[in-house]
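Visitor: Sequence isn't available, so here's the structure alone:
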């Protein structure tokens, strides 16, 4: 159900929410599969398919490993599908690749202005991603919204992983807000389920990632084209 108390804090996912997933991450997915396959093109195709991505079209299945998994989960899945690495080795490689990918990411909108506007209205703001914390901070720095964040959590920040509630509860502890004063905004069901399990006031899905209205309908209170439509539902 939509929030009955005013929303005072907003916790955003990163990839597919603040960043356009197709433009930002499909090229990275091809590269990570190539690296994980050590250049073996046929194995790279197998690894992409295991991650939930069509190697020809680039389409990523909603809630698949590449859509919603954290680095360890993606590495585990690819090692299981034949990547000639240990999970620990591949996790380290992927973490480095993902942190560098911030330099090539494509934002959904002018993120500095977007966050500045929300900050000026008094919202507490955070980012919770299945990516590593370094990558989130690199992204925030590159796009000029780091000074507006009250909280950052990656899979490796100690708050647990999605869809568990820990990242939301960490945001609440950092900001002094109750869960029902928080909106979680994301592009897949891991985000929505994280919010629901924490008891947030509102779950908001966006369509700039891998999810669809159909795949997200059951777990979100609102489904928006992108984050630029967010303020309209926050103030309803």
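Guide: All right, it came through fine. Being a predicted model, the structure only gives us computed values, none of them experimental.
Visitor: When you work out contacts or count neighbours from here on, use the C-alpha atoms and nothing else.
Guide: Noted.
Visitor: count of neighbours near the residue lying closest to residue 188 once chain neighbours are set aside?
Guide: Computed as CA to CA, 6 or more residues apart in numbering, the closest residue to residue 188 that is not its neighbour in sequence is residue 211, at 5.3 Å. By other CA atoms under 10 Å, 23 other residues sit near residue 211.
Visitor: What segments of the protein are strands?
Guide: Here the chain has its strands, by DSSP state E, at 9-12, 124-128, 151-153, 182-186, 202-206, 222-224.
Visitor: Now render these as JSON lines, adding mean neighbour count.
Guide: JSON lines is the format used below for the strands of the chain (neighbours: other CA atoms under 10 Å):
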{"stretch": "strand 9-12", "mean neighbour count": "25"}
{"stretch": "strand 124-128", "mean neighbour count": "25"}
{"stretch": "strand 151-153", "mean neighbour count": "23"}
{"stretch": "strand 182-186", "mean neighbour count": "30"}
{"stretch": "strand 202-206", "mean neighbour count": "28"}
{"stretch": "strand 222-224", "mean neighbour count": "19"}
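Visitor: Relative to residue 65, which of those strands is closest?
Guide: strand 182-186 (15.7 Å; CA to CA).
Visitor: Can you tell me what sits against that closest one?
Guide: Residues from elsewhere that reach strand 182-186 (CA atoms under 8 Å, 6 or more residues apart in numbering): 7-14, 16-17, 191-192, 195, 200-206.
Visitor: and the angle for that strand with strand 202-206?
Guide: 20 degrees (axes from the mean of the first three to the mean of the last three CA atoms, to 10 degrees).
Visitor: Work out the gap between strand 182-186 and the centre of the chain.
Guide: 11 Å (CA atoms, centre = their mean, to the nearest Å).
Visitor: Now do it against strand 124-128, angle only.
Guide: Going by the same axes, to 10 degrees, strand 182-186 makes 40 degrees with strand 124-128.
Visitor: Presented hereafter is structure B, for comparison with structure A:
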């Protein structure tokens, strides 16, 4: 295998499946999720704009740039983790956290498809990869329902994406390997024939923990090239560069 962050050659021939992260990978993170996160914070605070701003900053927002930090709560965590962190800030009783999780998931599921900004023509890309004989899946810290809605709206239904797992699908969250194990169980592929692609070190570490052949970083999320290159096998500008990588 190549050195982290460099071009990949030999292992590509062994890849039979690709497991994508969703937000920051298939969809541009900041274009898609800045307005969704803002809506979620207003939902959490029941319309208090000052407290909502406090929650967003705690979640990783830089108010000056409007961007989220790599590895921050809103860049990498799932709804349960977000709700628990925000509940502590709001001094919310523990027995109210399940309701907050439900309200946040509902907000994410409603606003996510509205603001979803694919990094390119996802259907064309996925079709091309599928036609190479690759089995495709998605593993996200969003809910499974939220992922299905966004992918369907982008033209990536079950004919292209064989597996979708969210934080609530029973496989656990990232960077643990459960979502990859679910993918290999559903498809019959061995982990060492799978490539994981994501914008965050949570994705890279998930792939490593599961024994995947390759873990590839992309720059359409919250992480810089330097953030990812330390642990990824290669870093691409976006998933639109995958066909060229597969041909390398």
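Guide: Noted; the coordinates are in hand. Since this is a predicted model, take the numbers as computed values, not measurements.
Visitor: Just the TM-score for the two chains, thanks.
Guide: Scored against TM-score structural alignment, normalised by the length of structure 1, the superposed chains reach a TM-score of 0.95; 236 aligned residues with a CA RMSD of 1.4 Å.
Visitor: how about the helices of structure 1, start to end?
Guide: 21-36, 41-51, 65-68, 71-80, 87-101, 111-120, 133-142, 166-175, 189-198, 213-216, 230-234 (DSSP state H).
Visitor: Return the most buried member of the ones you listed.
Guide: With neighbours taken as mean count of other CA atoms under 10 Å, the helices of structure 1 reach their highest mean count in helix 65-68, at a mean of 25.
Visitor: circling back: quick one: the equivalent of the residue nearest to residue 188 of structure 1 over in structure 2 and residue 204 of structure 2, what's the gap?
Guide: In the superposition onto structure 2, residue 211 of structure 1 corresponds to residue 223 when matched by TM-score structural alignment. Per CA to CA, to the nearest Å, residue 223 of structure 2 is found 12 Å from residue 204 of structure 2.
Visitor: hmm, back to that, quick one, which of the strands of structure 1 is nearest to residue 171 of structure 1?
Guide: Going by CA to CA, the one of those nearest residue 171 of structure 1 is strand 151-153, 6.1 Å.
Visitor: Just tell me the aligned range of that closest one in structure 2.
Guide: Counting by TM-score structural alignment, strand 151-153 of structure 1 pairs with residues 163-165 of structure 2.
Visitor: cool, and stretch 193-201 of structure 1?
Guide: Using TM-score structural alignment, stretch 193-201 of structure 1 pairs with 205-213 in structure 2.
Visitor: what do you get for stretch 222-232 of structure 1?
Guide: Using TM-score structural alignment, stretch 222-232 of structure 1 pairs with 234-244 in structure 2.
Visitor: Quick one: end-to-end distance for the matching stretch.
Guide: With CA to CA, one end of stretch 234-244 of structure 2 sits 13 Å from the other.
Visitor: quick one: that stretch to chain centroid distance?
Guide: 16 Å.
Visitor: likewise stretch 187-201 of structure 2?
Guide: Centroid displacement of stretch 187-201 of structure 2 relative to its chain, using CA atoms, centre = their mean, is 13 Å.
Visitor: The aligned partner of residue 132 of structure 2 in structure 1 - how many residues pack around it?
Guide: By TM-score structural alignment, residue 132 of structure 2 lines up with residue 121 in structure 1. Residue 121 of structure 1 has 10 neighbours, counted by other CA under 10 Å.
Visitor: Roughly how far does residue 121 of structure 1 sit from residue 9 of structure 1?
Guide: For residue 121 of structure 1, the distance to residue 9 of structure 1 - CA to CA - is 11 Å.
Visitor: Ok, residue 169 of structure 1 next?
Guide: 12 Å.
Visitor: can you pull the contacts of residue 171 of structure 2?
Guide: Contacts of residue 171 of structure 2 (CA under 8 Å, 6+ apart): 165, 178, 179, 181, 182.
Visitor: Now check structure 1 for the residue matching the last one.
Guide: Same thing as residue 182 of structure 2. That one, residue 182 of structure 2, aligns with residue 170 by TM-score structural alignment.
Visitor: mind listing what its match touches?
Guide: Applying CA under 8 Å, 6+ apart, the residues contacting residue 170 of structure 1 are residue 159.
Visitor: Excluding covalently adjacent residues, which one is nearest to the most far-flung residue of structure 2 relative to its centre?
Guide: Residue farthest from the centre of structure 2, counting by CA atoms, centre = their mean, is residue 93 at 29.4 Å. Leaving aside its chain neighbours, residue 93 of structure 2 sits nearest to residue 87 (7.5 Å; criterion: CA to CA, 6+ apart).
Visitor: Many thanks, we can stop here.
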